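Visitor: Sequence below, structure please.
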Amino acid sequence: MTRTLPDLLIEPVVRMALAEDLGRVGDVTAQACIPEDARFSAVFSAREAGVMAGGAVVRIAIHAMDPSATVTIKVADGEAFEAGTVLVEAEADARALLAAERTALNLLGRMCGIATLTRTYVQAVAGTGARIADTRKTTPGLRALEKHAVACGGGLNHRFGLDDAILIKDNHVAVCGGAGEAVRRARDFAPHLMKVEVEVDSLAQLDEVLPERPDVVMLDNFSLADLEEAVRRVKGSAFGPVVLEASGGVNLTTVAAIAATGVDVISVGALTHSVPQLDVGLDAN
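Guide: I've put the predicted structure just below:
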């Protein structure tokens, strides 16, 4: 399925990044070296294999500098590509395209890196029934783009912010006076379309919250044996359905074993906070 993100959500991020790069007087190198009426035809090419995310970002960055530019996205978001693949073709005012180059490459490389890493995690748990999800550990200002990239890689999006679901974590429990009490209060507060999730760090805490019927229970830093026991207790209880989410200590070495315990979702902060940039370059066409 082709993934799309509305231009309205992309444009403020791109314009802010362009403004940061242009500084006070614009691209002085291009002004000094490039004739005012010069045109430039170029391609954004992958230096390594990966998964596409961010074609629209490139288009918007170039059009912000040259509204008459021609930009053709050759690989749709969510599609895999090999090293050497042309991802985007562009023809524009030369000064404008060169001024947009670094912003476009920075965002495209980051988004493709996230999508590619996400796809690797998704493939690692294939056949288990577990789904890979992101977290709110995103780069400030880039959350919409980064979560879009996770979706392009086949992952699930967790909360987008503090306002779209209730997630009771350890510090909420500490202030509230107990996990069960926190869930009871959340149930009283939440409208009918809002999910309630609670984080627990032990099987005893799991037993405490289940009678309060949370929609999701996050099993934080559980051992594999305790994850299996948690799945057994929830599947055999009268308090379902409850989605079980494993979190903490997840990496590509551990994720398959975590998925094999029977949990429904595995949240991975590394998808956005520790992702390597995918190598993408701009070459003359």
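Visitor: rest of the way, CA atoms for contacts and neighbours
Guide: OK.
Visitor: list the contacts for the nearest residue in space to A80 that is not next to it in sequence?
Guide: Closest residue to A80 apart from its sequence neighbours, by CA to CA, 6 or more residues apart in numbering: V51 at 4.2 Å. Shown in contact with V51 (CA atoms under 8 Å, 6 or more residues apart in numbering): D77, G78, E79, A80, F81, C112, G113, A115, T116, R119, C152, G153.
Visitor: could you list every residue that touches the fifth one?
Guide: Residues in contact with F81 (CA under 8 Å, 6+ apart) are A49, G50, V51, M52, V75.
Visitor: is it possible to export those residues to TSV including distance to P67 and secondary structure?
Guide: Conversion of these to TSV gives the following (distance: CA to CA, whole Å; DSSP: H, G, I helix; E, B strand; the rest coil):
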residue	distance to P67	secondary structure
A49	31	coil
G50	29	strand
V51	28	strand
M52	24	coil
V75	22	coil
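Visitor: circling back to that earlier point, which among the contacts of V51 gets closest to M16?
Guide: Set against M16, the nearest of the contacts of V51 by CA to CA is C112 (20.2 Å).
Visitor: let's see this one next to it:
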Amino acid sequence: MRTRAPFVPDDLHATVQHALAEDVGSGDVTARLVPAEQKSSARVIAREAAVICGQPWFDDVFARLDRTVEVRWEVQEGAHVEAEQLLCTLHGPARALLTGERTALNFLQTLSGTATAVRRYVDAVAGTNAKIVDTRKTLPGLRNAQKYAVVFGGGVNHRIGLYDGILIKENHIAAAGGIRQAIANAQALKAGVPLMTEAEDLEEARAALAADVDLLLVDDFPLEQLREAVKLVRAHRAGGGKTVLEYSGNTTLGNVRAIAETGVDRIAVGAITKHVHAVDISMRFSGG
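Guide: Now for the predicted structure:
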């Protein structure tokens, strides 16, 4: 169970390269309207309040187009900004600035949108012990980037993919013949990754606690049932167990506070990476 993105994802350069390839293709024919030797400057402005995220992707776009482009950031990664605030300035060959504008802004707008959504949920549960956790419901090709943005929004990363954690879900339980058998099969693998399981009722929760799984994920429990699960987990940990309790299912900004106040450790929210509202950010040229 990951808690922080310790560094920029390894696939950053490949992600940027792919994004540029789909946009530029055989060449930016419109940029040829500007002389190759012309230099320009530009300003990037936030048009709405947001948490800014995605600077490494933004920078890499222009570095790949022309190493002489200078990007000067006026805000730090993860900073909250207000509408009409200056984010950064750029200076360099006009063609490179024109070609990279949309791809760079796409990364910045999307990842800022993710970070902003996360921050809203984190703020909504402030003062409780609950942490906001992401899921695998990410935009195709941008998983690592969005997981990075979750951290800068104040959230916590769940497993990155299918390879770095076992998460037994209802279909695994059904296929294995029950939760106890599914957990036993997982333990027999000795995979060296966290063992996590969903539970759809308190009976399954007790079975998971009996196996002292790393994480118990209760799915769509009503609040009263969730409070009972919290009591079970706390008693389990008081007896030396290690299990962490996570809630998932139809969480919104309207109900996340009530869920957090049950005492649950973590709340998984698919919407923070799935329902992305890109932040309105624009680039304006200001001459040479």
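Visitor: Superposed, what's their TM-score?
Guide: Once the chains are laid over each other, their TM-score by TM-score structural alignment, normalised by the length of structure 1 reads 0.94; 281 aligned residues with a CA RMSD of 1.6 Å.
Visitor: quick one on the thing from earlier: next step: the contacts of V51 of structure 1 restricted to strands.
Guide: Using DSSP state E, the subset of those located in strands is A80, F81.
Visitor: between the contacts of V51 of structure 1, which is nearest T254 of structure 1?
Guide: Of the contacts of V51 of structure 1, the one sitting nearest to T254 of structure 1 (CA to CA) turns out to be R119, at 15.8 Å.
Visitor: Make sure that closest one is actually in contact with G153.
Guide: Yes - using CA atoms under 8 Å, R119 of structure 1 is in contact with G153, at 4.6 Å.
Visitor: The two: which is more packed in?
Guide: Remark: of R119 of structure 1 and G153, G153 carries more neighbours, 32 against 23, as counted by other CA atoms under 10 Å.
Visitor: ok, the residue nearest to the more buried one when sequence neighbours are not counted - contacts?
Guide: Spatial nearest neighbour of G153 of structure 1, excluding adjacent residues (CA to CA, 6+ apart): A115 at 4.1 Å. For A115 of structure 1, the contacting residues are G50, V51, M52, A53, G78, A149, V150, A151, C152, G153, G154, by CA under 8 Å, 6+ apart.
Visitor: how about a cut-off of 6 Å?
Guide: For A115 of structure 1, the contact set (CA atoms under 6 Å, 6 or more residues apart in numbering) comprises V51, A149, V150, C152, G153.
Visitor: Quickly name whichever of the residues you listed is closest to S45 of structure 1.
Guide: S45 of structure 1 lies nearest to V51 out of the contacts of A115 of structure 1, by CA to CA, at 12.7 Å.
Visitor: Show me the helices in the stretch 151-285 of structure 1, by range?
Guide: Secondary structure of the stretch 151-285 of structure 1, counting by DSSP state H, counting those that start in this stretch: helices at 170-176, 179-189, 203-209, 224-235, 255-260, 270-273.
Visitor: A271 of structure 2 - how many residues pack around it?
Guide: A271 of structure 2 has 18 neighbouring residues, counting by other CA under 10 Å.
Visitor: correction: A38 of structure 1
Guide: For A38 of structure 1, the neighbour count with other CA under 10 Å is 11.
Visitor: where's it relative to S274 of structure 1, distance?
Guide: For A38 of structure 1, the distance to S274 of structure 1 (CA to CA, to the nearest Å) stands at 40 Å.
Visitor: Next: V255 of structure 1.
Guide: For V255 of structure 1, the distance to S274 of structure 1 - CA to CA - is 16 Å.
Visitor: These two - which one has more neighbours?
Guide: Per other CA under 10 Å, whichever of V255 of structure 1 and S274 has more neighbours is V255, with 21 against 12.
Visitor: Give the aligned equivalent of that one in structure 2.
Guide: By TM-score structural alignment, V255 of structure 1 lines up with V256 in structure 2.
Visitor: how close does its match get to A124 of structure 2?
Guide: 7 Å.
Visitor: Contacts only, for the spatially closest residue to L86 of structure 2 that is not a sequence neighbour.
Guide: Of all residues not flanking L86 of structure 2 in the chain, I45 sits nearest, at 4.7 Å (CA to CA, 6+ apart). I45 of structure 2 is in contact with E84, Q85, L86, L87, I281, S282, counting by CA under 6 Å, 6+ apart.
Visitor: residue contacts, the equivalent of M194 of structure 1 over in structure 2?
Guide: Matched across to structure 2, M194 of structure 1 falls on V193, judged by TM-score structural alignment. Contact analysis of V193 of structure 2 by CA under 6 Å, 6+ apart lists D164, G165.
Visitor: again, 10 Å this time
Guide: Counting by CA atoms under 10 Å, 6 or more residues apart in numbering, V193 of structure 2 touches M1, R159, Y163, D164, G165, I166, D214.
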